[in-house]
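In: Okay, predicted coordinates and the sequence, questions at the end:
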Amino acid sequence: MDAHLIDRIRGARRVAVLTGAGISTASGIPDYRGPEGVWTRTPSAMNAFTLKNFRADPGVRREFWRTYAGHAAWRAEPNAAHRALADLDGAGVAVRVLTQNVDGLHQRAGLAARKVLELHGTMHTTRCTGCRQRFPTPEVLARVQAGDDDPACERCGGILKLDVVLFGQTLDGEVLGHARNIAAASGLFVAIGSSLQVEPAASLCSVAVQAGATLVIVNRDPTPYDDDADFVLRQDIEAVVPQLCAAIRGS
């Protein structure tokens, strides 16, 4: 690893980490926009991730639920990158993870839930779009697997939707405001495995830079924020994130 990078990040005490789908691919969860990504291989699959289509078309909902009933994330385990970030927090560094992922792997790796801000929601709960009642997703998927391919709310009959942010749906203002405050307070901001194409989450990089933070981007492909970064790493995420965390600790 570059000596200048090590010197720059050694001893950082307030670290904000933005994570995208790329951090979970080593756990067996496919990304969306990569060469083998879900939407690259099946562009029509994006239809099921659009709120307007999801609400209007039972066929889209059936495809969505079929996709998530067999989703790899239910079987996935945290990988070395997830564990390294949790270990960094355990070593006494103030780590806050702002994740675009909905898989819950940061928490399973050992980070306290209060230190993980799920910008795009979570796949582990499901909410009624009508009465707003929330249900554990495994309970809903059990209904899907039993043959109810477009499950309705058992309380009011409304449309059920995973607690995730779909295209056409705005991020929770309180969550986004909290994320911006974390980015602005960080001394080191690391974006890992994100294409940085989805706003407003990607703009957290700019918030951090404008506040004076060092910006490190770890991603296989170029991003729109590479020119703003102090360091851009194209290395394997599962290998390089533990090295970054060790450098921050000074070990």
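Out: Great, that's in hand.

In: For the rest of this, base every contact and every neighbour count on C-alpha atoms.
Out: Fine.

In: Tell me where the longest strand sits in the protein.
Out: strand 121-128 (DSSP state E).

In: Show me what the following helix or strand past that one packs onto, helices and strands only.
Out: Following strand 121-128 in sequence order, the next helix or strand is strand 134-136 (DSSP states H and E). Counting by 3 or more Cα pairs under 8 Å, 6 or more residues apart in numbering; DSSP states H and E, the packing neighbours recorded for strand 134-136 are strand 121-128.

In: distance between the strand it packs on and the chain's centre?
Out: 14 Å (Cα atoms, centre = their mean, to the nearest Å).

In: For it, name the packing helices and strands.
Out: Counting by 3+ Cα pairs under 8 Å, 6+ apart, strand 121-128 packs on strand 134-136, helix 137-145, strand 160-164.

In: The closest residue to Leu196 other than its chain neighbours and Asp228: what is the separation?
Out: Distance criterion Cα to Cα, 6 or more residues apart in numbering; nearest residue to Leu196, sequence neighbours excluded, is Ala202 at 4.7 Å. Computed as Cα to Cα, to the nearest Å, the Ala202 to Asp228 distance reads 12 Å.

In: Same question for Gly212.
Out: Distance from Gly212 to Asp228, by Cα to Cα: 12 Å.

In: need the strands for the stretch 1-150 of the chain, in chain order.
Out: With DSSP state E, counting those that start in this stretch as the criterion, the stretch 1-150 of the chain has strands at 14-19, 94-99, 116-118, 121-128, 134-136.

In: how about these, which one is nearest Val175?
Out: Closest to Val175 of these, according to Cα to Cα: strand 116-118, at 7.3 Å.

In: what comes into contact with that closest one?
Out: By Cα atoms under 8 Å, 6 or more residues apart in numbering, the list of residues contacting strand 116-118 from outside reads 96-102, 106-107, 175, 179.

In: Quick one: those as TSV, columns for distance to Ile29 too.
Out: Formatted as TSV, the contacts of strand 116-118 follow (distance: Cα to Cα, whole Å):
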residue	distance to Ile29
Arg96	22
Val97	19
Leu98	18
Thr99	15
Gln100	14
Asn101	10
Val102	11
His106	14
Gln107	16
Val175	25
Ala179	25
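
In: now those in TSV, with neighbour count?
Out: TSV is the format used below for these (neighbours: other Cα atoms under 10 Å):
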residue	neighbour count
Arg96	25
Val97	28
Leu98	27
Thr99	26
Gln100	23
Asn101	25
Val102	21
His106	27
Gln107	18
Val175	16
Ala179	25
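
In: this is the other structure I want to compare:
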Amino acid sequence: MTKKKIVVLTGAGMSAESGLKTFRDSNGLWEGHDVMEVASPQGFAKNPELVLHFYNQRRRQLLEVSPNAGHHALVDLEQHFDVHIVTQNVDNLHEQAGSSNVVHLHGELFKVRSTVDEGHVLEWKKDLVLGNLDKNGHQLRPHIVWFGEMVPMLEIAAQITQQAEILIIVGTSMQVYPAASLVHYAPRTTPIFFVDPKPSVRSSDFEKITIIEKTAANGVPELVEHLFREFQP
């Protein structure tokens, strides 16, 4: 029997309980920096050392944390469903937990790429500094989609979401574009489950939506149990 296809869209709230800080503070600054200083091509051109230091700190932090119960519950979901995860997060906690199909919209902290050849991507878990070069002598940069850059995985993510028979949204407001557009690719009749302690949507916003006002670590395991009961013979 063909497994029902579940698509999961995750954001910063998915990883918060693993101890990963969300980059942006309430005042809009990222770790005390203007976002354009540390997350734009212009910022990198102006002060590459600052940008590399910023992401080195993020990378070191990621080495110290582990997946939470929400990540592990999504792995359990694969027992009975065809699960595809589309995440705005640049951490690898979904993969650490054991999820099989993960698309990263905004890049990955544990990868770097050439500043000249976008296709030259390397696995990287140590600090990245000026003088770390690709095979052709070009400086390496974080494999992160910065503000003002194209989101190369968006089209693939849209194709995945179009096939959703169940859509789960965890830890993201779905109000920041282009990622926010993905929910509109799901078929209109697809049931949506929205997990967030402070949901940014209302039940009237979509035809079939269930809002779970809980954190990822609490709400996702609860939802997975529900789906096992609801959709399994």
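Out: Alright, I've got the coordinates. All values derive from a computational prediction rather than experimental measurement.

In: which of Ala202 and Asp228 of structure 1 has more neighbours?
Out: Ala202 (20 against 16; other Cα atoms under 10 Å).

In: do you know how far the aligned residue in structure 2 for the more buried one is from Ser204 of structure 2?
Out: Aligning on TM-score structural alignment places Ala202 of structure 1 opposite Ala180 in structure 2. To Ser204 of structure 2, Ala180 of structure 2 is 17 Å away according to Cα to Cα.

In: mind listing what the aligned residue in structure 1 for Ile85 of structure 2 touches?
Out: Using TM-score structural alignment, the partner of Ile85 of structure 2 in structure 1 is Val97. Residues near Val97 of structure 1 by Cα under 8 Å, 6+ apart: 16-19, 115-117.

In: hmm, 7 Å instead?
Out: 16-18, 115-117 (Cα atoms under 7 Å, 6 or more residues apart in numbering).

In: which of the residues you listed show up in structure 2 as well?
Out: With both residues aligned by TM-score structural alignment, their matches' Cα atoms under 7 Å, the contacts of these that structure 2 also has are 16-18, 115-117.

In: Now the two most distant members of the residues you listed.
Out: The farthest-apart pair in those, when distances are taken by Cα to Cα, is Leu18 and Lys115, at 12.2 Å.

In: out of the two, which sits in the busier spot?
Out: Taking other Cα under 10 Å, Leu18 of structure 1 and Lys115 do not tie; Leu18 has more neighbours (27 against 17).

In: And the more buried one, how close does it get to Ile217 of structure 1?
Out: Counting by Cα to Cα - Leu18 of structure 1 and Ile217 of structure 1 are separated by 9 Å.

In: Identify the contacts common to those two.
Out: Counting by Cα under 7 Å, 6+ apart, the residues touching both Leu18 of structure 1 and Ile217 are 190-192.

In: Just the ones of those residues in strands?
Out: Using DSSP E, the shared contacts of Leu18 and Ile217 of structure 1 in strands are 190-192.

In: Not counting its neighbours along the chain, what's nearest the counterpart of His120 of structure 1 in structure 2?
Out: Mapped onto structure 2 by TM-score structural alignment, His120 of structure 1 lines up with His106. Spatially, and ignoring its direct neighbours in sequence, His106 of structure 2 is nearest to Val145 (4.8 Å; Cα to Cα, 6+ apart).

In: quick one: the one you found from Gly107 of structure 2, how far?
Out: 6 Å.

In: swap in Pro191 of structure 2?
Out: 28 Å.

In: So for the two, which sits in the more crowded spot?
Out: Gly107 (22 against 18).

In: what's near enough to touch the more buried one?
Out: Listed by Cα under 7 Å, 6+ apart, the contact set of Gly107 of structure 2 reads 90, 143-145.

In: Tell me which of those you also see in structure 1.
Out: Checked against structure 1 (both residues aligned by TM-score structural alignment, their matches' Cα under 7 Å), the contacts of Gly107 of structure 2 that hold up are 90, 143-145.

In: Which of the residues you listed sits closest to Ser114 of structure 2?
Out: Closest to Ser114 of structure 2, out of all of those and judged by Cα to Cα, is His143, at 8.6 Å.

In: mind listing the helices for the stretch 101-250 of structure 1?
Out: With helices called from DSSP state H, counting those that start in this stretch, the stretch 101-250 of structure 1 shows them at 105-109, 137-145, 173-185, 204-210, 237-249.

In: Out of the ones you listed, which one sits most buried?
Out: helix 204-210 (a mean of 21; mean count of other Cα atoms under 10 Å).

In: other SSEs contacting it?
Out: helix 173-185 (3 or more Cα pairs under 7 Å, 6 or more residues apart in numbering; DSSP states H and E).

In: Quick one: work out the angle between the helix it packs on and strand 14-19.
Out: Interaxial angle, helix 173-185 of structure 1 versus strand 14-19 (axes from the mean of the first three to the mean of the last three Cα atoms, to 10 degrees): 130 degrees.

In: who's in contact with helix 173-185 of structure 1?
Out: 16, 98, 119, 189, 204, 207-208, 211.

In: The closest residue to Leu93 of structure 2 other than its chain neighbours - how many residues pack around it?
Out: With sequence-adjacent residues excluded and distances taken as Cα to Cα, 6+ apart, Leu93 of structure 2 is closest to Pro67, at 5.2 Å. Using other Cα under 10 Å, Pro67 of structure 2 is surrounded by 21 other residues.

In: measure whatever residue of structure 1 lines up with Pro67 of structure 2 to His106 of structure 1 for me?
Out: Aligned by TM-score structural alignment, Pro67 of structure 2 pairs with Pro78 of structure 1. Distance of Pro78 of structure 1 to His106 of structure 1, computed by Cα to Cα: 7 Å.

In: ditto for Arg8 of structure 1
Out: Distance from Arg8 of structure 1 to His106 of structure 1, by Cα to Cα: 25 Å.

In: What is the equivalent residue in structure 1 for Ile160 of structure 2?
Out: Under the alignment (TM-score structural alignment), Ile160 of structure 2 maps onto Ile182.

In: Report the separation between that match and Arg96 of structure 1.
Out: Ile182 of structure 1 is 7 Å from Arg96 of structure 1, by Cα to Cα.

In: just to revisit the earlier point, so which of the helices and strands packed on strand 121-128 of structure 1 gets nearest Val60 of structure 1?
Out: strand 160-164 (11.7 Å).
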